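Novice: pasting the sequence and the predicted coordinates here, then a few questions.
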Amino acid sequence: AYIAVASELFHTAARRALDRAGLRASDIDAVVSVSSTGIATPTLEARIADALGFRPDILRIPLFGLGCAGGVSGLALAQRLADADPNMRVLLVVVELCSLAFRCDRLSKANIVATALFGDGAAAAVISSRDGGEGTELLPGCQHTWPHTLNMMGWKVDPNGFEVIFDRAIPPFARRHLRPVIEDFLGRLKVEKSAVSRFSFHPGGAKVLQAIESAFGLRDGALDIERQVLREHGNMSAPTALFVLKQMLEEGRSGLSLLTALGPGFSAASLPLMARA
């Protein structure tokens, strides 16, 4: 089920991103594929290469295991590739089928609630430095992994499949520990906090958003785009951050933003981006 449906979503998302960029698949030099909800070997980008029309010499970079942080981490990696080679066009495709983690043999309250937070989805984007400087500018990203936090988020894998691990301690952990990491990110990037027009986040759940608003001194409901995406699509894991980014751009929210997601590790991934009005 994973390979068939994920391949279809991959193809659809990639085609839409290419069409929006006015490019053919043969114009793409590298493809970054992100997915943590299933395993495919050959990986998804290889399975749809002929149907999309990728060149035989395309650089394939599949990423697994980043969970909810996969979208931001994938964007950050694509940015680094494009920045390293100004002639390179990179296609990022993020696909997750979180519904596959529903376990009929694990009908505990904790598992049902954790599974109910998640949904299926896909997103894609083209990242390049060569096409006239139009669009949103991505700046170098940062990551942070907290020690001794392996059991906070991830998969428990057994012969019957994946069982989601989503610790109830995540909201209070984010409230206590996320802001210092973000401030450290900004320091490493030499960006003043006052220069950031919006702090944007992967909406991991309503309680996580409340904890983040509290940590950053934001009013209740300030993360309106995140709540809208969560309400309309659920937490799709890795693609969700790209849905937030898309909504920001469609609403014309310009200026410097910092897009952040939390994922297994337990880790935070952040990416600064400059959106032009």
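Specialist: That came through, no problem. Since this is a predicted model, take the numbers as computed values, not measurements.
Novice: use CA for all of it now, contacts and neighbours both
Specialist: OK.
Novice: where's the residue positioned nearest the centre of the chain, which helix or strand?
Specialist: Against the mean C-alpha coordinate of the chain, by Cα atoms, centre = their mean, the closest residue is residue 71 at 1.8 Å. Element membership for residue 71 (DSSP states H and E) is helix 70-84.
Novice: against that first model, consider the following:
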Amino acid sequence: MPDPERIGRWGYRTFHRAADGVTAVDLAAAAARDALDRDGLAVSDVDLLVLAHSEMPDYPHWDSSTALARALKMRDTQTLLLNEGCASGVTGLALVAGVLATQPEIQTVLFTAVNRVSEFHRNRMTVNNAVHSDGAVAAVLRRGHERNRWLATEQLIDSDLCDWFRTDYGGAVEPVPPEGWSAATAPPGHERVQAHFQKDPQRLREFGGQAIDRSIAVIDGACHRAGVSRDEVTHYIYINDPDGIADVAPLLNLPLSRTNQEIARRHGHMGAADQLTALGELLEAGAVEPGDLVALTGISIGMRWYCSLVRA
């Protein structure tokens, strides 16, 4: 990238890059096996397999959730594929709740989220103001479980901004990039944002304020759905964006020690895997205790603001 020091200014210390030949399904399968082993479960215990996939799929016209099932030797297990960018690792919890409400026979869900950057399609350092990492996480969700319960999900979108951060080449509209194009030298994602506001600093600042307001609004909306107040939120877990975390946590009267800021510095932005990874690490460290109310939030392509509440 032309300005490597910018990464340091964003607050990141490291990021993850998968080895060549390791696919998104490979990463998701490793995380899924780990989750099953931790819970002492066999693949036959899983009634629904969910894959939240926040990057370019391994292949077009291909269901990576069923490919994940094959990798786990689940031949006929029901699957669900989610691809709302990095939101799907959080908003997908509400979709699972909907499946549980309509299919009472489902008792155990294996929920996985993966991010594997295709460096042919984009430069992981210039997509936006985050370093994009490769990573996967998995969690076992059980009907009626007493701990770490999903309570509610809220979302807001601004469809006028749906083209921000899109990948221009490789899809049906422009399947082949022009001669000489390379993700390494393509314009960074923030140029499309600046062009939208005609590089007007005042308009950019106003949008920054609106983005923060919407981040708070989805938390309030989820709290309303769950019948709790914002003051009851004890932990704020955002996408792995250290600056974004620092902007919102004070508005919730939460110290940065009750956020995922340090985890974000260590891992980089792992797309849909960010929030569940952070929640798992905070639970293992004892930083999130039984009864705590955790807000899993973020901003994603769409543009989409979202929040799911989890009672530890």
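Specialist: Done, it's in. Remember, predicted model here, so these are calculated numbers, not experimental data.
Novice: what TM-score do we get after superposing?
Specialist: Both chains were compared after superposition, and using TM-score structural alignment, normalised by the length of structure 1 their TM-score is 0.81; 263 aligned residues with a Cα RMSD of 3.0 Å.
Novice: contacts for the helix holding residue 71 of structure 1?
Specialist: By Cα atoms under 8 Å, 6 or more residues apart in numbering, the list of residues contacting helix 70-84 of structure 1 from outside reads 32-35, 63, 66, 88-92, 94, 127-129, 138-142, 237-242, 259-261, 263, 269-271.
Novice: tell me the secondary structure at residue 57 of structure 2.
Specialist: coil (DSSP: H, G, I helix; E, B strand; the rest coil).
Novice: what about it, neighbour count?
Specialist: Counted with other Cα atoms under 10 Å, the burial measure for residue 57 of structure 2 works out to 19 neighbours.
Novice: how close does it sit to residue 286 of structure 2?
Specialist: From residue 57 of structure 2 over to residue 286 of structure 2 the distance is 35 Å, taken as Cα to Cα, to the nearest Å.
Novice: same question, residue 155 of structure 2
Specialist: Counting by Cα to Cα, the gap from residue 155 of structure 2 to residue 286 of structure 2 is 29 Å.
Novice: between those two, which has more neighbouring residues?
Specialist: Set side by side, residue 155 of structure 2 and residue 286 give different neighbour counts by other Cα under 10 Å, the larger being at residue 155 (21 against 10).
Novice: ok, that one - contacts?
Specialist: Applying Cα under 8 Å, 6+ apart, one finds that residue 155 of structure 2 lies in contact with 218, 304-307.
Novice: narrow these to those in helices?
Specialist: Assignment to helices by DSSP state H places the following of the contacts of residue 155 of structure 2 there: residue 218.
Novice: shared with structure 1, which of the contacts of residue 155 of structure 2?
Specialist: With both residues aligned by TM-score structural alignment, their matches' Cα atoms under 8 Å as the criterion, the subset of the contacts of residue 155 of structure 2 whose aligned partners also touch in structure 1 is 304-307.
Novice: just the strands in the stretch 101-250 of structure 2 please.
Specialist: Under the criterion DSSP state E, counting those that start in this stretch, the stretch 101-250 of structure 2 carries strands at the ranges 108-115, 135-142, 149-157, 235-237.
Novice: what range does the last one cover in structure 1?
Specialist: Looking back up the chat, that one is strand 235-237 of structure 2. Using TM-score structural alignment, the residues of structure 1 aligned to strand 235-237 of structure 2 are 198-200.
Novice: average distance between the matching stretch and structure 2?
Specialist: Aligned to structure 2 and superposed, stretch 198-200 of structure 1 gives a mean residue distance of 2.4 Å (mean Cα distance after the TM-score superposition for structure 1).
Novice: so what touches that stretch?
Specialist: Contacts with stretch 198-200 of structure 1, where a contact means Cα under 8 Å, 6+ apart, come from 223, 226, 244, 256-260.
Novice: please redo it, this time with the cut-off set to 10 Å
Specialist: Surrounding stretch 198-200 of structure 1, the residues in contact under the criterion Cα atoms under 10 Å, 6 or more residues apart in numbering are 182, 193, 213, 216, 218, 223-226, 241, 244-245, 248, 253-261, 270-272.
Novice: residue contacts, residue 122 of structure 1?
Specialist: With contacts defined as Cα under 10 Å, 6+ apart, residue 122 of structure 1 is in contact with 6, 8-14, 34-35, 71, 93-97, 236-240, 242-243.
Novice: as TSV, the strands of the stretch 101-250 of structure 2 with distance to residue 77 of structure 2 would be great.
Specialist: Below are these laid out as TSV (distance: least, Cα to Cα, whole Å):
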stretch	distance to residue 77 of structure 2
strand 108-115	10
strand 135-142	15
strand 149-157	23
strand 235-237	31
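Novice: distance from stretch 186-195 of structure 1 to the middle of the chain?
Specialist: Between the mean C-alpha location of stretch 186-195 of structure 1 and the chain-wide mean there is a distance of 22 Å, by Cα atoms, centre = their mean, to the nearest Å.
Novice: ok, residues contacting that stretch?
Specialist: For stretch 186-195 of structure 1, the external contacting residues (Cα under 10 Å, 6+ apart) are 139-142, 180-185, 196, 199, 255-258, 270, 272.
Novice: quick one, helices of the stretch 201-312 of structure 2?
Specialist: 201-226, 242-248, 261-267, 274-284 (DSSP state H, counting those that start in this stretch).
Novice: quick one: the third one to structure 1 mean distance?
Specialist: Average distance between helix 261-267 of structure 2 and its aligned residues in structure 1, after superposition and using mean Cα distance after the TM-score superposition for structure 1, equals 1.6 Å.
Novice: what span of structure 1 lines up against that helix?
Specialist: Helix 261-267 of structure 2 lines up with residues 227-233 of structure 1 when matched by TM-score structural alignment.
Novice: what residues does that stretch touch?
Specialist: Contacting residues not belonging to stretch 227-233 of structure 1 are listed as 117-121, 202-206, 209, 221, 224-225, 234-236, 240-241, 243-244, 247 [Cα under 10 Å, 6+ apart].
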